[in-house]
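> Okay, structure incoming, though there's no sequence with it:
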């Protein structure tokens, strides 16, 4: 599979009478737009090919699914008023775009050197990241979005599964509701968890659909956490960061775990 074959495959699957598909040879992307609204989504062919080499047909099916969902959402009436319970914070990497494809700035807050906070309006099978245009249309300010989203986050389940490896306890939060990684913003949850930790507490958010908390009780725990986080990072639908964070006194400090159990902040 190469970018030319991927282009032909996606064009075949996504072409409809009310859509246009434009190919950017220089950037190796295709943009699928609704002809009536001019709204659409851009797909990186190189990224799709890379995933195909790992997941084969599943990778193409996922691209088609997310494009169809995104285009479907663009046709819906998206209002926050009356849908306050559907607004949540989402964690993304600092390399994630800060503008929509239409050039509107997303509403964001700083988090760590590796992560940034965005805000989402849940639309069922997918969600829309809140941008300045939507905020202005509703007449809301960022403080209101932040307050509502954090309140809703605290209502989400924090039930975790535990696994012990080489004397270290690993806890996994994986509900697949789209906001698993967002639980890292639930201060009360992190504080309560830290009170049960016997050794050092580390947290990882390799992609949006998992939160890993590790009770590191020996040096081997660092290596296991690093390998585990990288594996999740490379296989996640929306990767965030392969780095982990040490949690102490309510603060998150990114760490880089090197070979032979050494770690740097």
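Yes, it's here. It should be emphasised that the depicted structure is a prediction, and the values quoted were computed from it without experimental measurement.
> C-alpha only now, for contacts and for neighbours.
Fine.
> What segments of the stretch 1-150 of the chain are strands?
In the stretch 1-150 of the chain, the strands defined using DSSP state E, counting those that start in this stretch lie at 19-24, 29-34, 40-44, 87-93, 108-110, 115-122, 127-129.
> ok, and here's another one to check against it:
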């Protein structure tokens, strides 16, 4: 399966007269756009090929659903006032676009050398990222947005599954609510968790729908964590970073893991 074949499958399944489809062979992307509003979404085709190789038709179904939901809500009038309980932070890589498709700057804060914090309004089945024009229209300031979003992420449940590999313990938060990686911003939870680990506390946010917490008790644990993070990164609908972090005194430090050695960035 190549990117052109994936593109043809997506166009065939989406198949709407009020949408246009633009294939960029050089960038290996497909742009789907509403013909009336000119709003749209661009998807990376190589990422979908990788998912196809793992999940087959289910990968196409997932992307079609994501595109359909995203384009539907793009045409809805977005509000902040009255939606305070539905505003959340979302973690993205530093390579993620800093402007909307309409070239309006998106609101974000620096997080680590690998990640940024964007802000979104939850719409049920999907969410919309908040840009500067929305903040101005609703008469909000950045600090209010940060406080509301951080408060809401602290209200999320923190269920996890536990696995032990070679004497190391790994915990996975994977609720698929769109904010699993965002839970890395729950500072009190991380602090309490760090006090319970026996080894070194490492965290990974390979994609938006998983948060990995690791109690690394020997060198093998670093290798296992690196492999897990890379595997999740390759399969995630919204990849963030395959690079894990060490948590020390409230700080997150990216680490490179090579041949059973950990090296700080």
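It's in. Worth saying up front: this structure is predicted, and the values here are computed from it rather than measured.
> ranking the strands of the stretch 1-150 of structure 1 by burial, who's on top?
Most buried of those, by mean neighbour count (mean count of other C-alpha atoms under 10 Å): strand 87-93, with a mean of 25.
> that older thread, among the strands of the stretch 1-150 of structure 1, which is nearest residue 231 of structure 1?
Among those, the nearest to residue 231 of structure 1 by C-alpha to C-alpha is strand 87-93 (16.7 Å).
> Can you tell me what sits against that closest one?
Contacts to strand 87-93 of structure 1, defined as C-alpha atoms under 8 Å, 6 or more residues apart in numbering, come from residues 80, 114-122, 145-146, 148-150, 152-153, 179, 181-182, 208, 239-241.
> if we can go back for a sec, tell me which of the strands of the stretch 1-150 of structure 1 sits nearest to residue 219 of structure 1.
strand 115-122 (25.8 Å).
> The closest one against structure 2, how far on average?
Compared with structure 2 after fitting, strand 115-122 of structure 1 deviates on average by 0.5 Å (mean C-alpha distance after the TM-score superposition for structure 1).
> Quick one: list the elements packing against that strand.
Counting contacts by 3 or more C-alpha pairs under 8 Å, 6 or more residues apart in numbering; DSSP states H and E, strand 115-122 of structure 1 is packed against strand 87-93, strand 108-110, strand 127-129, helix 142-153.
> ok, then the element right after the longest one?
Read in the C-terminal direction, the helix or strand following helix 142-153 of structure 1 is strand 161-165, with elements assigned using DSSP states H and E.
> was I right about residue 79 of structure 2 contacting residue 140?
No: the pair residue 79 of structure 2 / residue 140 is not scored as a contact, 10.8 Å apart, by C-alpha atoms under 8 Å.
> Number of residues surrounding residue 178 of structure 2?
Residues near residue 178 of structure 2, counting by other C-alpha atoms under 10 Å, number 19.
> I meant residue 233 of structure 1, not that one.
22.
> Report the contact partners of it.
Residue 233 of structure 1 neighbours (C-alpha under 8 Å, 6+ apart): 206, 207, 239, 240, 241, 242.
> Equivalent analysis for residue 22 of structure 1, please.
Contacts of residue 22 of structure 1 (C-alpha under 8 Å, 6+ apart): 30, 31, 32.
> Just the closest of those to residue 50 of structure 1, please.
residue 30 (15.6 Å).
> rewinding a little: which of the contacts of residue 22 of structure 1 does structure 2 keep?
With the contact criterion set to both residues aligned by TM-score structural alignment, their matches' C-alpha atoms under 8 Å, the contacts of residue 22 of structure 1 that also touch in structure 2 are 30, 31, 32.
> Is the second one in contact with residue 45, as I believe?
Pointing back at residue 31 of structure 1 there. No: checked against C-alpha under 8 Å, the pair residue 31 of structure 1 and residue 45 is beyond contact range at 10.4 Å.
> Could you name every residue contacting both of the two?
Joint contacts of residue 31 of structure 1 and residue 45 (C-alpha under 8 Å, 6+ apart) do not exist.
> Tell me who's in contact with the nearest residue to residue 67 of structure 2 once chain neighbours are set aside.
In space, and not counting its chain neighbours, residue 67 of structure 2 is closest to residue 41: 7.2 Å by C-alpha to C-alpha, 6 or more residues apart in numbering. Residue 41 of structure 2 is in contact with 31, 32, 33, 67, 70, 71, 101, counting by C-alpha under 8 Å, 6+ apart.
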